[in-house]
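**Q** task: produce atomic coordinates for the following.
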Amino acid sequence: MKKGIHPDYHPVVFQDSATGFKFLSGSTVGSAETIKWEDGNEYPLIRVEITSDSHPFYTGRQKFQQADGTVAKFNKKYGLA
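**A** Okay, here's the model as predicted:
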């Protein structure tokens, strides 16, 4: 790999603004704000709006609306179901 053309990849802590959930991951994003993590080290803190802790798909709060398919419409129309 060529030197000087790749961004700095380092560990950062992401925090969900809605729930306060935090997780450590690698990123090229930096931040002036830091936080002390469970391992005793300080890492840059990145605040995000949505994570798996607050997203409805992952929390099970998502509601699924399924439209009737063509076969279901046919069966309903002709009283076959």
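**Q** contacts, neighbours, all on C-alpha from now
**A** Fine.
**Q** the residue nearest to Ala32 when sequence neighbours are not counted: what's it in contact with?
**A** Nearest residue to Ala32 in three dimensions, chain neighbours excluded: Pro44, at 6.7 Å (C-alpha to C-alpha, 6 or more residues apart in numbering). Shown in contact with Pro44 (C-alpha atoms under 8 Å, 6 or more residues apart in numbering): 11-13, 30-35.
**Q** also Asp53?
**A** Asp53 neighbours (C-alpha under 8 Å, 6+ apart): 16, 19, 21, 59.
**Q** distance check, the residue nearest the centre of the chain against His6.
**A** Here the mean C-alpha position of the chain is nearest to the C-alpha of Thr51 (C-alpha atoms, centre = their mean), at a distance of 3.4 Å. Using C-alpha to C-alpha, to the nearest Å, Thr51 is found at 27 Å from His6.
**Q** also this sequence, please, to line up against the first:
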Amino acid sequence: MKQGIHPDYHKVVFMDSATGYKFLSGSTKTTEETIEWEDGNTYPLIRVEISSDSHPFYTGKQKFTQADGRVDRFNKKYGFTN
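**A** Alright, predicted model coming up:
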């Protein structure tokens, strides 16, 4: 491989925003937010909208109710008030 053109590959923790499920994996993505993992080490934290823990294809059902509309969910998620 050519030297100096590949991004730094390191361990990060991904957290599902919908369920709070966390898993440690390798990634080239970086973030300022960190979290202490079960092994006592601190890793960058990357929040994801959906993972295998919340996706209906993997779970066979919805894990959260969608009583609100899309706009209401967006406003609630990002802290906007009406």
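**Q** got a TM-score for the pair?
**A** Put the two chains on top of each other and the TM-score (TM-score structural alignment, normalised by the length of structure 1) is 0.73; 62 aligned residues with a C-alpha RMSD of 1.0 Å.
**Q** quick check: the residue nearest to the centre of structure 1 is in a strand.
**A** No - applying DSSP: H, G, I helix; E, B strand; the rest coil, one finds Thr51 of structure 1 to be coil, outside a strand.
**Q** give the aligned equivalent of Asp53 of structure 1 in structure 2.
**A** By TM-score structural alignment, Asp53 of structure 1 lines up with Asp53 in structure 2.
**Q** swap in Asn41 of structure 1?
**A** Here Asn41 of structure 1 is matched to Asn41 in structure 2, going by TM-score structural alignment.
**Q** count the residues that sit near that match.
**A** Per other C-alpha atoms under 10 Å, the neighbour tally for Asn41 of structure 2 reads 8.
**Q** then Ser54 of structure 2?
**A** Ser54 of structure 2 has 21 nearby residues by other C-alpha under 10 Å.
**Q** which SS state does it fall under?
**A** What three-state DSSP gives for Ser54 of structure 2 is coil.
**Q** residues touching it, list them.
**A** Contacts of Ser54 of structure 2 by C-alpha under 8 Å, 6+ apart are 16, 18-19, 62-63.
**Q** which of these are retained in structure 1?
**A** Checking those against structure 1 (both residues aligned by TM-score structural alignment, their matches' C-alpha atoms under 8 Å), the contacts still present are 16, 18-19.
**Q** without its sequence neighbours, what residue ends up closest to Ser52 of structure 2?
**A** Tyr58 (5.7 Å).
**Q** still on that earlier bit, ok, of the kept ones among the contacts of Ser54 of structure 2, which come out buried?
**A** Among the kept ones among the contacts of Ser54 of structure 2, those scoring as buried are 16, 18 (criterion: 16 or more other C-alpha atoms under 10 Å).
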